[in-house]
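**Q** quick one: sequence and predicted model below, then my questions.
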Amino acid sequence: MLPKPLKHVVYLCLLLPCLTIGQSAPALAKPTHMGLHGMLMFGGQQGLIASHLPMYHVPHNAQVLFQFHFVDAKVDKAIKQALQPNPNQVTPIWTIVPQPFDLMTLSTEASATSVRLIVDIVEGHFERGGVTKYQQQALVIDKLLLFALLDMGQATQTPKQATYCLLNLNHSTQEQYLYKRLAQRPETDHLLRISSASPLPAKCHSVDVTPANTATMDTLSEQFLADDLSGEISVIYVESDELQ
């Protein structure tokens, strides 16, 4: 005859699935976007931003941006200095290569800021001749800026407008950036640095685009810099081949 407490356990298992040893409740969802998710880095003294390099197929079908810092303070300082534009306003290309993980863990603020990634840091594009400068570096996500799954459909006509959004880290006049919100393919990943005499508000504008599916510097200046004649916009990164 079973002891009374054990009877209760058997009875509950008839009604509900019993947990195996070491299993949590509820069980974690299976990874859906597991892979090697290379990212572009940009930013400067006020902070660092990572932009996932997206494609129109799983597991890379998401546009993701987040603010972060490296755990190693010396590495963090070195990368911030390395990302400063040169006198011709050309921003060096640096990328990070995280250990494989499920991209969906970055889909909400709560889940993203609980993630610590281990990455290799590459001067240049990690798939296009870049040189690994640091290995196995830990980074902490401070703030999720954007997570958007891509519409996998093909655009039925060439778009005439696109949405560009401004990021302003710590309300600085020096650390301001623009990114293009990705729509249906074919698309162009377009990231830019913007300077102005005073801090600009973080907002998005719908702007006219060229046949290459990007806005011109003049168009972006009209929308974001208005009457600030001293303001300037320069390109950080532009990629269309991977987004066809």
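**A** Alright, I've got the coordinates.
**Q** switch to C-alpha atoms for all contacts and neighbour counts from now on
**A** Noted.
**Q** which stretches in the protein count as strands?
**A** 34-35, 39-44, 47-52, 62-70, 94-98, 101-102, 116-123, 131-149, 161-168, 176-180, 189-195, 204-208, 232-239 (DSSP state E).
**Q** the fifth one to strand 116-123, inter-axis angle?
**A** For strand 94-98 and strand 116-123, the angle between their directions (axes from the mean of the first three to the mean of the last three CA atoms, to 10 degrees) works out to 140 degrees.
**Q** and for the last one?
**A** Computed with the same axes, to 10 degrees, the direction of strand 232-239 lies at 100 degrees from that of strand 116-123.
**Q** could you list the residues in contact with strand 232-239?
**A** Residues from elsewhere that reach strand 232-239 (CA atoms under 8 Å, 6 or more residues apart in numbering): 42, 89-93, 188-196, 217, 220-221.
**Q** which residue, other than its chain neighbours, is closest to the residue nearest the centre of the chain?
**A** Centre of the chain computed as the mean C-alpha position; nearest residue by CA atoms, centre = their mean is Leu65, 2.3 Å away. Nearest residue to Leu65 in three dimensions, chain neighbours excluded: Ser51, at 4.6 Å (CA to CA, 6 or more residues apart in numbering).
**Q** show me the contacts for the one you found.
**A** Contacts of Ser51 (CA under 8 Å, 6+ apart): 39-41, 63-66.
**Q** got another, please set it beside the one above:
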Amino acid sequence: MKTRGYLLLICLLSIFAQAEEASDSVGPLDPAYEGTHGMLVFNAASALYASHMPMYRKPHNAQIIYKIEARDPALVYLVRDANMVTIKPESFNLQRLIRGETLTVKADVYIGHFERGGSLTYEQIELTFSEQKYLRMLKDLGEPVTRQTYDLVNLKRGSRMLVHQIQSAPSYDHMLLLYGDVNCITNIDTGKPVPSEKILTAKLSFCGPMKPLYYETQDFAENSSSGK
């Protein structure tokens, strides 16, 4: 019995040591990523997604798309019917989403852009970030480019979307939801670093039926490269 108890103790100590080692390998959260992280909310195949509104510097220098869960079904109906829905979550460390963690927060919900005249519709709705779908850090971007690259992101039940790889200022944030399973060119020459949304839609039209989700230039203008 003593031998069995001793072996059990050794196993438990080994498990605790491995857990501590795993925790150390991740490292502590960078406090510079703590803040209010506004996001666009959209739906695809009856699922909700949140896209972080990035900027060039911490705490916002990451393009992130997450599948989210909402206890209140009112948010699902709102996102389905409104042209744009954004959220202003309570302060949290964005590095948790960068690492792909599951996170539950409360957020205020706006019809329109929460910083640009949007209408506060719901307060303190509980949301869970359940699955990371896309991550791209905004660092080492080099010079502005006229050839634009879009990443193809797979969502739920075969749904897909295109996400523009934001480049050095001037640049832009652009996302589109795709409705067909069409192979197409996602590296396009636009002639200038910040083409109009109309030109981009035309260039990407070979990807089949699509829905524009978001197009933002103001946060990526030359005088915005220092961030907020």
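**A** Arrived safely. Quick caveat: nothing in here was measured; it's all calculated off a predicted structure.
**Q** TM-score for the pair, please.
**A** Once superposed, chain against chain, the TM-score is 0.74 (TM-score structural alignment, normalised by the length of the second structure); 194 aligned residues with a CA RMSD of 2.6 Å.
**Q** just to revisit the earlier point, farthest pair in the contacts of Ser51 of the first structure?
**A** Across these, the longest distance by CA to CA is 14.0 Å; it joins Met41 and Gln63.
**Q** more neighbours, the two?
**A** Met41 (27 against 20; other CA atoms under 10 Å).
**Q** my read: that one touches Thr95, true?
**A** Yes: using CA atoms under 8 Å, Met41 of the first structure makes contact with Thr95 at a distance of 5.4 Å.
**Q** okay, the longest helix seen in the first structure sits on what stretch of the second structure?
**A** Ranked by residue count and defined by DSSP state H, the top helix of the first structure is helix 4-15. Counting by TM-score structural alignment, helix 4-15 of the first structure pairs with no residue of the second structure.
**Q** alignment lookup: Leu120 of the second structure to the first structure.
**A** Match for Leu120 of the second structure (TM-score structural alignment): Thr132.
**Q** cool, and Asp219 of the second structure?
**A** In the first structure, the residue matched to Asp219 of the second structure (TM-score structural alignment) is Glu242.
**Q** now do the contacts for its match.
**A** By CA under 8 Å, 6+ apart, the residues touching Glu242 of the first structure are 54-55.
**Q** what do you get for Cys165 of the first structure?
**A** 178-181, 202-205.
**Q** out of everything not next to it in sequence, what's closest to it?
**A** Excluding the flanking residues, the one nearest Cys165 of the first structure by CA to CA, 6+ apart is Cys204, at 4.0 Å.
**Q** ok, that neighbour - how many residues close by?
**A** Cys204 of the first structure has 17 neighbours, counted by other CA under 10 Å.
**Q** I'd say it and Asn168 touch.
**A** No: with contacts counted by CA under 8 Å, Cys204 of the first structure stays clear of Asn168, the gap being 12.0 Å.
**Q** which residues does stretch 181-193 of the first structure contact?
**A** 56, 63, 150-155, 162-165, 175-180, 212-214, 233-241, 243-244.
**Q** what's it aligned against in the second structure?
**A** Using TM-score structural alignment, stretch 181-193 of the first structure pairs with 165-177 in the second structure.
**Q** mind checking the end-to-end distance for the matching stretch?
**A** 15 Å (CA to CA, to the nearest Å).
**Q** likewise stretch 165-184 of the first structure?
**A** End to end - CA to CA - stretch 165-184 of the first structure spans 17 Å.
**Q** list the contacts of the residue nearest to Cys165 of the first structure.
**A** Contacts of Cys204 of the first structure (CA under 8 Å, 6+ apart): 163-166.
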